[in-house]
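Chemist: how would this look folded up:
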Amino acid sequence: MLNISLDENELKKLALEEVRKRVEEIEEDMFLIDTKELCKLLSLSRPTVEKLFIYNPDFPSMRVGKKWVFNRQEVKEYITRWSIDVRKKGGNVDID
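Modeler: You can find the predicted model right below:
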C-alpha cells in the first residue's frame, strides 16, 4: 500500500511559484511596454526614468499619440550597455 501525505502550505508555495513564473513568461512575451511597465522593469520612479532615459534621444522610445512606448528587448540591450558604462565611470548616477 502506498501512503502519500502532502504539506498544504508547501503545496500552496509551489503553486504560487509556478504562477509567478508563468506571469513573468507572459510579461516577457510583451513586445512593447508603456512607461509604467518600464518603471517597473527598471525598479525606478517615473521622474527618474524620465530624467535618465525617456527624453534621452539615444534611448529606444517611441511616441504613439500621447503615450510613450518602448520595445522591451531594445530597452534591455540599452540598459545593459548603459549599466556597463556607468560602472566603468565609477558606478554613480547623478539625477539632479
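
Chemist: C-alpha only now, for contacts and for neighbours.
Modeler: OK.

Chemist: For Pro57, pull up the helix or strand it's in.
Modeler: Remark: Pro57 resides in no helix or strand, with elements defined by DSSP states H and E.

Chemist: Same question for Ile84.
Modeler: Using DSSP H and E, Ile84 falls in helix 72-88.

Chemist: Now do the same contact list for the spatially closest residue to Val69 that is not a sequence neighbour.
Modeler: In space, and not counting its chain neighbours, Val69 is closest to Asp34: 4.6 Å by CA to CA, 6 or more residues apart in numbering. Shown in contact with Asp34 (CA atoms under 8 Å, 6 or more residues apart in numbering): Lys67, Trp68, Val69, Phe70.

Chemist: isn't the second one right up against Ser61?
Modeler: What that stands for is Trp68. Yes: using CA atoms under 8 Å, Trp68 makes contact with Ser61 at a distance of 6.7 Å.

Chemist: here's the other one to compare against:
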Amino acid sequence: MIKVQVDEDMIKQMYQDAINDRIEKLDEELVYWDSNELKRRTCMCWNTIQNNFFFDNNFPKIKIGGKWYFPAEETKQFLKEWLKDR
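Modeler: Model (predicted):
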C-alpha cells in the first residue's frame, strides 16, 4: 500500500502565493469591482463566494441599486487575510 502525506500548511502557502501573484498581474487600478470582477479575481463562482466570505461583517461591500460593488484595495486586503486564516 502506498501512503501519501501532504503538508497542508505548505499547500496553503503555495495557494496564497499563487493568488497574490495572479492578483498583482491582473491589477488594472480599478477603484471598485463588481460581482463579475470579484468572481474573476477569486476564480470562484457566486455561490462559493457567498458560502465562504460574502456575509462576513469585515468583507467590504456596498449595494447601489440592485448591484454589488467592492472597493478594490480593501477587498484585496480582506481576501489575503481571509485566505491566510483558512
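
Chemist: Any idea what the TM-score is?
Modeler: Once superposed, the chains reach a TM-score of 0.64 (TM-score structural alignment, normalised by the length of structure 2), with 62 aligned residues with a CA RMSD of 1.7 Å.

Chemist: Which residue ranges of structure 1 form helices?
Modeler: 8-29, 35-42, 46-49, 72-88 (DSSP state H).

Chemist: What is the shortest one packed up against?
Modeler: So that's helix 46-49 of structure 1. helix 35-42 (3 or more CA pairs under 8 Å, 6 or more residues apart in numbering; DSSP states H and E).

Chemist: Could you list every helix and strand that the helix it packs on packs against?
Modeler: Helix 35-42 of structure 1 sits against helix 46-49, strand 67-71, with contacts defined as 3+ CA pairs under 8 Å, 6+ apart.

Chemist: 10 Å - rerun?
Modeler: In terms of contacts (3 or more CA pairs under 10 Å, 6 or more residues apart in numbering; DSSP states H and E), helix 35-42 of structure 1 is packed against strand 32-34, helix 46-49, strand 67-71, helix 72-88.

Chemist: Kindly reformat the ones you listed as TSV containing distance to Val23 of structure 1.
Modeler: As requested, the helices and strands packed on helix 35-42 of structure 1 are exported to TSV (distance: least, CA to CA, whole Å):
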stretch	distance to Val23 of structure 1
strand 32-34	15
helix 46-49	23
strand 67-71	19
helix 72-88	16
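
Chemist: Can you tell me which of the contacts of Asp34 of structure 1 are buried?
Modeler: Trp68, Val69, Phe70 (16 or more other CA atoms under 10 Å).

Chemist: from those residues, which is closest to Lys12 of structure 1?
Modeler: Phe70 (35.3 Å; CA to CA).

Chemist: who touches the aligned partner of that closest one in structure 2 in this structure?
Modeler: Matched by TM-score structural alignment, Phe70 of structure 1 corresponds to Phe70 in structure 2. Contacts here follow CA atoms under 10 Å, 6 or more residues apart in numbering; on that basis Phe70 of structure 2 touches 31-35, 37-38, 59-63, 76.
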